[in-house]
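> Show me how the following folds:
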Amino acid sequence: MLYTRKNPICAQAINTTVFGNLNVTKKTTFIIHGFRPTGSPPVWMGDLVEGLLFVEDMNVVVVDWNRGATTVIYTHASSKTRNVAKVLKEFIDQMLVEGGSLDDIYMIGVSLGAHISGFVGEMFNGKLGRITGLDPAGPLFNGRPPQDRLDPSDAQFVDVIHSDTDALGYKEPLGNIDFYPNGGLDQPGCPKTIFGGMQYFKCDHQRSVYLYLSSLRENCTIITYPCDSYQDYRNGKCVSCGTPQKRPCPLVGYYADNWRHYSRDKDPPTTKAFFDTAEEKPYCIYHYFVDIITWNKNARRGSITIKLRDKAGHTTESKIDHQPATFQKYHQVSLLARFNQDLDKVAAISLVFSTGTTVGPKYKLRILRMKLRSLVHPERPQLCRYDLVLMENVETVFQPILCPKLQM
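The predicted model follows:
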């Protein structure tokens, strides 16, 4: 089913003998859906077609293999994937005869569709321009050798979003760069129990598609951080990309292939990148570092909640409580804070210190200096405050001042 800027709403049915409006000299993006137990078209398909045509004048080809994918028996659908790949191979061969180039072929495969893309790429010896795998299917593919699944050699550049690694998705890296939103497990905003109905089963799996969509139309760029593990990312150990001395941070979605200019011959064949998201569209999270130097005589362990407010009264909050921080005398602790909103000019900051205990004595945290710095906008002035005493579980509000220029 072909969509172009000439026919963006109503698709043309095309095949190896009828190309319709397909212009082989332009980029051609194939969208390949996955398992369809009910046979209904994917709810996100229209938005994906529209978004791709919005960002670039290209051919968008929706591969409708619904007759193979629609069955309640997953193994039946899975067994059809190589047949779909063969049909696509014949179609692309004909495009090449008409003057097309493999460099201009881009495949976006969702779930089973990701592995179909890999099979097509393998048939062309990895010469396709790019493959994006959106939560590639895990069941029946986990642990399989590279020729039986998507792998980094299937295209010139392979990027993958893993959003449901503990259920329907594939856990291990499959691309040149593999993105793990929220660690690749439970996605915020998705039902936590079976009482959520069908959404409980498919929400995490589908989130990969919606994160990709947000890169096309939403005015937020989802920045990610190359890292060995989600825990290291959460602890702020992997956020040096994007600084003047380092190369840019990889982006999720349509513009992920900017990373290919930095990845070849410089890194291992695969890069893992981690990031957190908000519960709702457009899912963007804005990262800040909160640097705290304390002067308590004894070490204190606990978590910090930080809230920002601008002059218009907009507020945003971050709880840094995934693991307790240890505050020691004259030692700087750098905490990675994540906010749903990006406030341009912060007028007030509040801090709450907690040890997590509700009984027993209340502790104080004596702060020599607190500094707030934006990771997304490192050019913004850094904000400081000196000589604060936080009573446990009591919100302390203050106006920040600009940090001295000499401070690092």
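> switch to C-alpha atoms for all contacts and neighbour counts from now on
Will do.
> Which is the succeeding secondary structure element to whichever strand or helix holds residue 325?
In the assignment (DSSP states H and E), residue 325 maps to strand 315-327. Sequence-wise, the next helix or strand downstream of strand 315-327 (DSSP H and E) is strand 332-339.
> mind listing what's buried in stretch 273-292?
Buried residues in stretch 273-292, defined by neighbour count with 16 or more other CA atoms under 10 Å: 273-278, 282-292.
> Restricted to strands, list these.
Residues from the buried residues of stretch 273-292 lying in strands, with DSSP state E as the criterion: 273-275, 286-292.
> Any chance of TSV for the residues you listed, columns distance to residue 220?
Listed next are these as TSV, based on distance: CA to CA, whole Å:
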residue	distance to residue 220
273	18
274	17
275	14
286	10
287	13
288	16
289	20
290	23
291	26
292	29
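> Could you work out the most separated pair of those residues?
273 and 292 (26.7 Å; CA to CA).
> on that earlier part again, and the strand holding residue 325, what other elements does it pack with?
strand 300-310, strand 332-339 (3 or more CA pairs under 8 Å, 6 or more residues apart in numbering; DSSP states H and E).
> Could I get the buried residue list for that strand?
315-321, 325, 327.
> next one: stretch 133-143
133-138, 141.
> Go ahead and name everything in contact with that stretch.
75, 78, 108-115, 148-149, 158-165, 167-171, 205-206, 208-209 (CA atoms under 8 Å, 6 or more residues apart in numbering).
> again, only this time at 6 Å
109-112, 114, 160-163, 168-170, 208 (CA atoms under 6 Å, 6 or more residues apart in numbering).
> Now intersect the residues you listed with the helices, please.
Among those, the ones falling in helices (DSSP state H) are 112, 114, 208.
> Same list (these) but as TSV, adding neighbour count and distance to residue 218.
Output for the ones in helices among the contacts of stretch 133-143, formatted as TSV (neighbours: other CA atoms under 10 Å; distance: CA to CA, whole Å):
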residue	neighbour count	distance to residue 218
112	28	27
114	28	24
208	28	15
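> Now show me the structure for the sequence below, then we'll compare the two:
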Amino acid sequence: MKIFAVFVLFVFGAVGENLVENYDRELSTIKLLFYPNINSIDNPIEISPLYNTGWKLVDFLANETKLMIHGWNAFSNHISVNPVLHAYLKANNSRVLAVDWRDASQLSYVVARRIITSIAGRICGQLRYFVKETQIDIANLHVIGHSLGCHIATHIGRCFDGEIGRLTALDAAGPFFTKFSTDAYSRNDFLFVDSIHTSAGLAGEFEVRGHAAFFPNGGVAPQPGCEASDLISFTACSHYRVSNYFAESILLPTTFLAHQCELSLIQLPTAHRNCHNGSNVVLMGEHIDHNTRGVFYLQTFSTFPFGKDEL
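A predicted model of the protein is given here:
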């Protein structure tokens, strides 16, 4: 992790940057976007009292509301989140929202990481407006964050006093976060928190901060099928692969079966033998039982469908 942190500092010019600079311009462009259907993927509706274009959110009935938050150096329909957006819209049983904080995400990583509470504050105001307009039960709100978006999400959870139903952390960002980081995502800020790790120790982290944590293929890079790409993209393939896993779980509910296992065993090269003897087998992904607790291991294929759907 230390090597990755130094790499980020060097390549993205964070060394010597003025961290007390005012980033109001970047923060002012943060948008909350609503996707009524699959055809709106490239033309979503901005949720804001300043840009009310006549839509009636109450007309879009659904039991759950999904909110996607992208990570650093990305945007609302970036490759790291687009599979999940498409899957939810194809399933067509939830209201689908996404945050676009692209301008702030283009700042150096160390700055973006430092201002996550300010980013979340902007999102919180817009989300409160959405909740008021739709009268949704926030216990049925499911936030899905990728990378730095996971840590941003927890401050939205705090904004709603921990009453939001669920956070799914997709390969939460690791650089400049430690076990003791009080601004990292936390099980205390949502009713249920599950996490999936695919590049732990590099772009992602090993820390278990939620109620249920999943480590496909040990949770590290390279994930199967990313061996060559990770050499070129510095683990980006594995970091983004988590979104493909989660998207697949939306449409294929039983495709990822995971075995409960000790984290110390998951990190061993023989994890596939160490962890497959456990009797506690659970679903990873969208359809997880919210009573699930613990750390889990599973293996995947290198191409779609990734889930092995096996006991």
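> Need the TM-score from the superposition.
The TM-score (TM-score structural alignment, normalised by the length of the second structure) is 0.77; 268 aligned residues with a CA RMSD of 2.6 Å.
> re earlier: can you add distance to residue 128 of the first structure and give the buried residues of strand 315-327 of the first structure back as TSV?
Shown next, in TSV, are these (distance: CA to CA, whole Å):
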residue	distance to residue 128 of the first structure
315	46
316	43
317	44
318	42
319	44
320	43
321	44
325	47
327	52
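> now, the most widely separated pair of these?
That would be 315 and 327, which, of those, are the farthest apart (CA to CA) at 26.6 Å.
> Name the nearest residue to residue 281 of the first structure, ignoring sequence neighbours.
Using CA to CA, 6 or more residues apart in numbering and skipping the chain neighbours, the partner closest in space to residue 281 of the first structure is residue 214 (7.4 Å).
> What does the one you found correspond to in the second structure?
Aligned by TM-score structural alignment, residue 214 of the first structure pairs with residue 248 of the second structure.
> does that match sit in a helix or strand, and which one?
Short version, using DSSP H and E: residue 248 of the second structure is in helix 236-251.
> same question, residue 85 of the second structure
helix 82-91.
> how big's the offset between that helix and the first structure?
Superposed on the first structure, helix 82-91 of the second structure shows a mean distance of 2.1 Å to its aligned residues (mean CA distance after the TM-score superposition for the first structure).
> Please enumerate residues in contact with that helix?
Counting by CA under 6 Å, 6+ apart, 37-38, 247 sit against helix 82-91 of the second structure.
> Let's have those in TSV, adding neighbour count and distance to residue 67 of the second structure.
Formatted as TSV, those follow (neighbours: other CA under 10 Å; distance: CA to CA, whole Å):
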residue	neighbour count	distance to residue 67 of the second structure
37	17	14
38	17	15
247	21	14
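> in the biggest helix by length in the second structure, what's buried?
Counting by DSSP H, the longest helix found in the second structure is helix 116-134. Buried residues in helix 116-134 of the second structure, defined by neighbour count with 16+ other CA under 10 Å: 116-124, 126-127, 130.
> of these, closest to residue 227 of the second structure?
Of the buried residues of helix 116-134 of the second structure, the one sitting nearest to residue 227 of the second structure (CA to CA) turns out to be residue 116, at 31.3 Å.
> What does that closest one correspond to in the first structure?
Checking TM-score structural alignment: residue 116 of the second structure goes with residue 81.
> Tell me the residue in the second structure aligned with residue 52 of the first structure.
Match for residue 52 of the first structure (TM-score structural alignment): residue 88.
> what about its match, how many neighbours?
21 (other CA atoms under 10 Å).
> got it, and the one 5 residues further on?
By the criterion of other CA under 10 Å, residue 93 of the second structure has 14 neighbours.
> Not counting sequence-adjacent ones, nearest residue to it?
Per CA to CA, 6+ apart, closest to residue 93 of the second structure is residue 62, 6.0 Å.
> about what we covered before: comparing the following helix or strand past the helix holding residue 85 of the second structure with the first structure, how large is the average distance?
Per DSSP H and E, the first helix or strand lying C-terminal to helix 82-91 of the second structure is strand 94-100. Mean deviation of strand 94-100 of the second structure relative to the first structure after superposition (mean CA distance after the TM-score superposition for the first structure): 1.2 Å.
> so the very next helix or strand once past strand 94-100 of the second structure matches what in the first structure?
With elements assigned by DSSP H and E, the helix or strand that comes after strand 94-100 of the second structure is helix 102-105. Aligned by TM-score structural alignment, helix 102-105 of the second structure corresponds to residues 66-69 of the first structure.
> chain center to the matching stretch: distance?
28 Å (CA atoms, centre = their mean, to the nearest Å).
> what's in contact with that stretch?
So stretch 66-69 of the first structure is in contact with 35-36, 77, going by CA under 6 Å, 6+ apart.
> Pull out the buried residues from that stretch.
66, 68-69.
> Mind checking which of the buried residues of stretch 133-143 of the first structure land in strands?
Short answer: these in strands (DSSP E) are 133-134.
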